[in-house]
Every structure is written in C-alpha cells, then in structure tokens.
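[1] I would like the atomic coordinates for the input below:
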Amino acid sequence: MQLAVYNKNYAFFKVTRLILAFATWLFCICSLTASELVRGGLILHEVNGQVGLKELGKDVTRLSTGDVPITTMGLIECEASDGSSAFFTASNRSAIYFEGSGSFAVERFEQVMPELAEWNADSVEQSRIILNFRGGDLIVDTRKMRKLKSSQFLVETPLGRLTTKRALWQMRILFDPRSQIFDFTIICTEGRVRFTDLQGQQYTVHTGRRLAGAGSRMKPSIEVGESTERSQQQMQRYQDLSSQHSDAADDFTQYLAYLAVIERNVRSNSERAALGRLNTARRPIVIEYAKEPEPVTPFRGELKPPSTYQADLF
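    Take a look at the predicted model:
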C-alpha cells in the first residue's frame, strides 16, 4: 500500500516538474517579441568524418554522425579535417555547407525577431551575419533571405571580403604554408557575388561564372572562367542535403530556444567602450616648444705671428 502511494506521488511530482519546465520554456519564448533584435541560432543537421564545433565560451566538441541534429547559438567556430563535412541552416533562412580541411567561424549573427507567420512565408526580417572563412570549401545559400536589401551576409577571408545578394555560391581556399601561396576559386550558381580584394579592387561574379586566383594574399593573379565538374558535384551534394533536411530547417520553433535578446544597454556600453578606445588611440601628441636660444655674440679671432720654431717648420 505504501509503495503504491509512493509511486503515485512520484508520478505526480514528475508530471508537475515537466509542466513547470514547459511553462518556463514557453515564458522565455513568449518574451521574445517581434521586431526585437536577437542573436540568431543554427541547426547542425549532418556531419561526415571528423568535425569540431565550438560555441562561444565553450570548449571544442568533436562530433560524429550520431551526435546530430543539434541546435546551437549563432556564434560558433567549426573545423573539419580533409574529406569531412558539415551542413548548417540558420534562423534567418540561410544555409551553410562546409568541407575540410579548414575552418570557419560565425563572428556576428543578429536578426530582427520575425513573426512566425511571416517567417514561414519565406519573408524573414532584417539580419546580419559576418562569417570568417579561413580555408577549405564553403557553400552559402542566401536565396531565402527575401529582405536582403536591408540585410547583410558578409564573408571575410585572408584574401578579401565577399558580399552576396540572394545568391547560391561556393568558395574554395587552399594555402601552402611553405611558399605562402594562396589558391582560391569563387563560383556563383545563382544570383550575384561581389568580391573585394585587399587592394580594394572589386569583382562581380554572376550566375554560372567562376573567379579563380593564385599567388600572395596581397597580389594574387585573377582569371575568370566557367564552373568546373568538381564544383558542380559539390553543389549537388549540398542541394541533396538541403532537400533532405528541408522540413527541419523550415521549422522556426527549432531555433526559438537558442535566440537571445541583445540588450540595448549592453550594446551601448560596448559601443561607448569602443569609442573610448578609439579616442585614446587617436589622442594627439603635443610637442612643446623649447625656449629660444640666447643670441650668438660674434667673435673675432686674431692670429699671432709664428714663432722661430714654427717658421723653420713651414
């Protein structure tokens, strides 16, 4: 009898705890209102081979096929060995496919909290992503970012910066540490990609075109051509993964628990701190003038006539 009462109380306690946990989660989600600036979230749908993932403030986690799918906060670092790959989707409806060997990092990911109905209608609100790509193969898909006129997806590389406008594109970066030579390609499958090198020279890559370069990071030689068979096969792998995980990627509720409100006071404090550092760095150096020297008094020298000894020498 006592055992039955204990089991009944335990079951009641367990159900109550689950209800409280769900209520807490629901309260947190409801506190995110539309038009509020939040830090976005990512879903890692699939990994292949040796992939390492590091969230902001955490250690690197080595992932295998059985560890996915997982949802993370938007600021991550991802590294993959040669032949390994990872496929991500983001809460701003963009997608990232990455193959090693190399690494990339999402250094900034902000977006305006959308209405659920609008997000499901492929009309995502304004967002901003800054991605740092160091090496390997990267595919970025921003075609579902409908309001890209007011949004930004920037990719920083050792060779320059890429900006996109509703595009599906890929980039490969290879680096030889012995010769310090880079070899890179940028291929646009759909849309338009703009590449600005470290000298400020701009290149626009349109649909079906390939921009290739090799040399030092400051002055690589550039040529334009068509996409290669290898790049087409790689793009096909991405499209297969995108189709396979489309249902999960298009479920905005999967991201909700990992969206974090960016507080205005935190942003203003960081901006003031950055401004303070800037002002300190630009503080002028004041050079005080020295006192004027005393006037020089002209001096007239007189030569004595040579002695008898000096006269004998000369």
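[2] could you use CA atoms for every contact and neighbour count after this?
    OK.
[3] so which helix or strand takes in residue 100?
    strand 95-112 (DSSP states H and E).
[4] now the element after that strand, going C-ward?
    Counting by DSSP H and E, what follows strand 95-112 is helix 116-120.
[5] please give me the structure for this one as well, since I'd like to look at both together:
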Amino acid sequence: MVNQLAKQREILSVIDTLSGHYLQGKVRALRLAMIALLADGHLLLEDIPGLGKTTLALALSRALGLSFGRIQCTSDLLPSDITGLSIFDREQNNFRFIKGPIFNHILLVDEINRAMPKTQSAMLEAMEERKVTIEGTSYSLPHPFIVIATQNPLEQIGTYPLPESQLDRFLITTDIGYPPSQLEKDIIRDGGIRNKMIQIQPLLTLNDIELAKQAVATIQLNDKLVEYILAIAQASRGHKFIAAGISTRGAISMAAAARAAAYLDGRNYVIPEDVKLIAGPVAAHRLILRPEHRSLNHREVLLSIFNDVPVPLV
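    Okay, the predicted model is just below:
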C-alpha cells in the first residue's frame, strides 16, 4: 500500500507540474487524460480550434517520457499513412515493412474527423487489440499505447462524423473549454507555450506507469457498485430518448475509469462518487439518441438517468 501511494503521488505530480507551469486551467482535462492512461483506454478531446487540445497531448507525452507519434488528418489521408506500408527493397530483393506513426506509446490524431471514414476505421484494430494487421501479418504495438485524438465540431467545413463503433473505442471524451478571464488575459500577454515545451522533462518512467496501472487493476469494486453501474447501463437502454444505450463495453469502461479515479484520490476502493465523476466523460458519447431527440445534450440525458437510479449505500 505504501508503494502504491508513492506511485500515486508521482502520477499526481505530472498533473500538478503541467497544470501549474504549462497548462493552467486544464486540470480537469489532464486528470481525465491520466485516468484514460491508467485504465488502458483512449482519449478524445472535442472542442473548437485554438483551445490547447494538441498542446495538452504534446505536453503530456513529454512529461510521461513516452514515445510520441502525430498524425494530422486531412481528407486525402490514407490508412497506410497511419499504420505503415511494405516497400520493395532492391538490395535485399524482398519487401520491407516501414512502420507508421501508430507504432508509438502516445499517438496524437489531430482533427480526426477531417479524415475520411475509411481512414478513421484503420485505427479500430489498434485501439481495441493493440496491434495492426497489414497484408496478412500482425504487428504488436508498444505498451502502454494510448490514442489522444482531437475533434472539431461537426458543423465545421470538411468534417466527417466518427462512426459509433469508433466512438465506442474511446474510453473518455471531454472538452477543453475557455480559460478563466484573468488566465486568458495572461496567456494573451505572454503568448502560447509551444516554445516552452522543450523545457518539460520526463517525470515518470515506463516502469512507473506500468506499476501504477497494475495498482489500478487491484482497486476494489464491490458488488453493490457493480450493480449500480449495471443499473445505469440498463436504464440507458430503456430510456425514451435513447435508441441505443450504454453497451457492455461501456459498462466495463465505467468500472475501469472509476478504479483509476479512486486511485488518483489515494483510495484502494471505489465509491459512488467515483462513478458519478467519470460517468459523463465515459458514457455520454456512447449514447445514440432517437432521430427526433438528436438535438438534446447527451450529458443532460445521462444526468436524467442518474437521477432515476438509486445510489447504493457502501
């Protein structure tokens, strides 16, 4: 337990350092990013351009000391631009596989919804199974592996909605939001932090991250909370506004994220507040609303479900 607490403090130091010196006003987004990493999931940052989505991913990769790959999505991006391709080596007289940017611990997929659906789907196997299959050969991805994707609002020109199957692969979806007025004033005066990124030194090792992930997996989730998560999922499936509710994968994701949230709070057990904390970021994007209700806010619909499901006493 003492060792677990020490690792937990090291994880929190990443959030504190980045939010205190480089990413002021982004504590919530940083915490959710760390929950995604510890729960072995992926993160989708959804907001308008210019609020620091890409900067957050870059800063996090440097602080974690992990290898980093970046894909700038455009309408002409090909699946092989992500996964890699085989080329003929004339000297060796055979084909040689050239790895794409997906073969990194952290993959930043910038403006993912500007890529064509076929290209978006190229990442499904990687996000689910941590491998890619090219020309019949499977290649394992490094561990840990996390996709941090950014997405602009769908009403912007040249964007394509992510298919439900791919949205379901993201453990957490969150926005960035505008900074507080005084902080935004300071940012305007001092300029952005891109030129300061080189100052960020690794605060963790691969071993630190693996030990923290192992500790998260041991966090206790008692039967009452399992039933609570199941009740939320089942209530979403029968809701009058929802065509397709939270899947079993979504319920598993809620449990995994709740364990990671408990770990960051220094507990070795989950409480109902952990489930409530992660419910919106984990479950809202998984809801498919009926056509006549698609103008509704997904998180508000999810909140109405929570209000109808009794909170267990643990």
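[6] please state their TM-score.
    The TM-score (TM-score structural alignment, normalised by the length of structure 1) is 0.27; 138 aligned residues with a CA RMSD of 6.2 Å.
[7] which helices and strands sit right next to the strand holding residue 100 of structure 1?
    strand 37-39, strand 76-80, strand 85-90, strand 127-141 (3 or more CA pairs under 8 Å, 6 or more residues apart in numbering; DSSP states H and E).
[8] any chance of these in a markdown table, plus distance to residue 52 of structure 1 and mean neighbour count?
    Below are these laid out as a markdown table (distance: least, CA to CA, whole Å; neighbours: other CA atoms under 10 Å):
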| stretch | distance to residue 52 of structure 1 | mean neighbour count |
| --- | --- | --- |
| strand 37-39 | 22 | 22 |
| strand 76-80 | 5 | 22 |
| strand 85-90 | 10 | 23 |
| strand 127-141 | 14 | 22 |
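[9] state the number of residues packed around residue 308 of structure 2.
    11 (other CA atoms under 10 Å).
[10] now do the helix or strand harbouring residue 231 of structure 1 and strand 85-90, the angle between them.
    Element membership for residue 231 of structure 1, per DSSP H and E: helix 229-244. Here helix 229-244 of structure 1 points in a direction 50 degrees away from that of strand 85-90 (axes from the mean of the first three to the mean of the last three CA atoms, to 10 degrees).
[11] tell me the buried residues in the very next helix or strand once past helix 229-244 of structure 1?
    Next along the chain after helix 229-244 of structure 1, taking DSSP H and E as the criterion, comes helix 246-249. For helix 246-249 of structure 1, burial by neighbour count (16 or more other CA atoms under 10 Å) applies to residue 249.
[12] report all helices and strands that the next helix or strand after helix 246-249 of structure 1 contacts.
    Next helix or strand after helix 246-249 of structure 1 toward the C-terminus (DSSP H and E): helix 253-256. Using 3+ CA pairs under 8 Å, 6+ apart as the contact criterion, the elements in contact with helix 253-256 of structure 1 are strand 41-48.
[13] mind listing the helices in the stretch 201-314 of structure 2 by residue range?
    Taking DSSP state H, counting those that start in this stretch as the test, the helices found in the stretch 201-314 of structure 2 are 206-217, 223-237, 248-264, 272-283, 298-308.
[14] can I get these in a markdown table including distance to residue 37 of structure 2?
    Formatted as a markdown table, the helices of the stretch 201-314 of structure 2 follow (distance: least, CA to CA, whole Å):
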| stretch | distance to residue 37 of structure 2 |
| --- | --- |
| helix 206-217 | 8 |
| helix 223-237 | 21 |
| helix 248-264 | 9 |
| helix 272-283 | 13 |
| helix 298-308 | 23 |
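[15] of those, which is nearest residue 56 of structure 2?
    Nearest to residue 56 of structure 2 among the helices of the stretch 201-314 of structure 2 is helix 272-283 (17.0 Å), distances taken as CA to CA.
[16] the closest one packs against which elements?
    strand 172-174, helix 248-264, helix 298-308.
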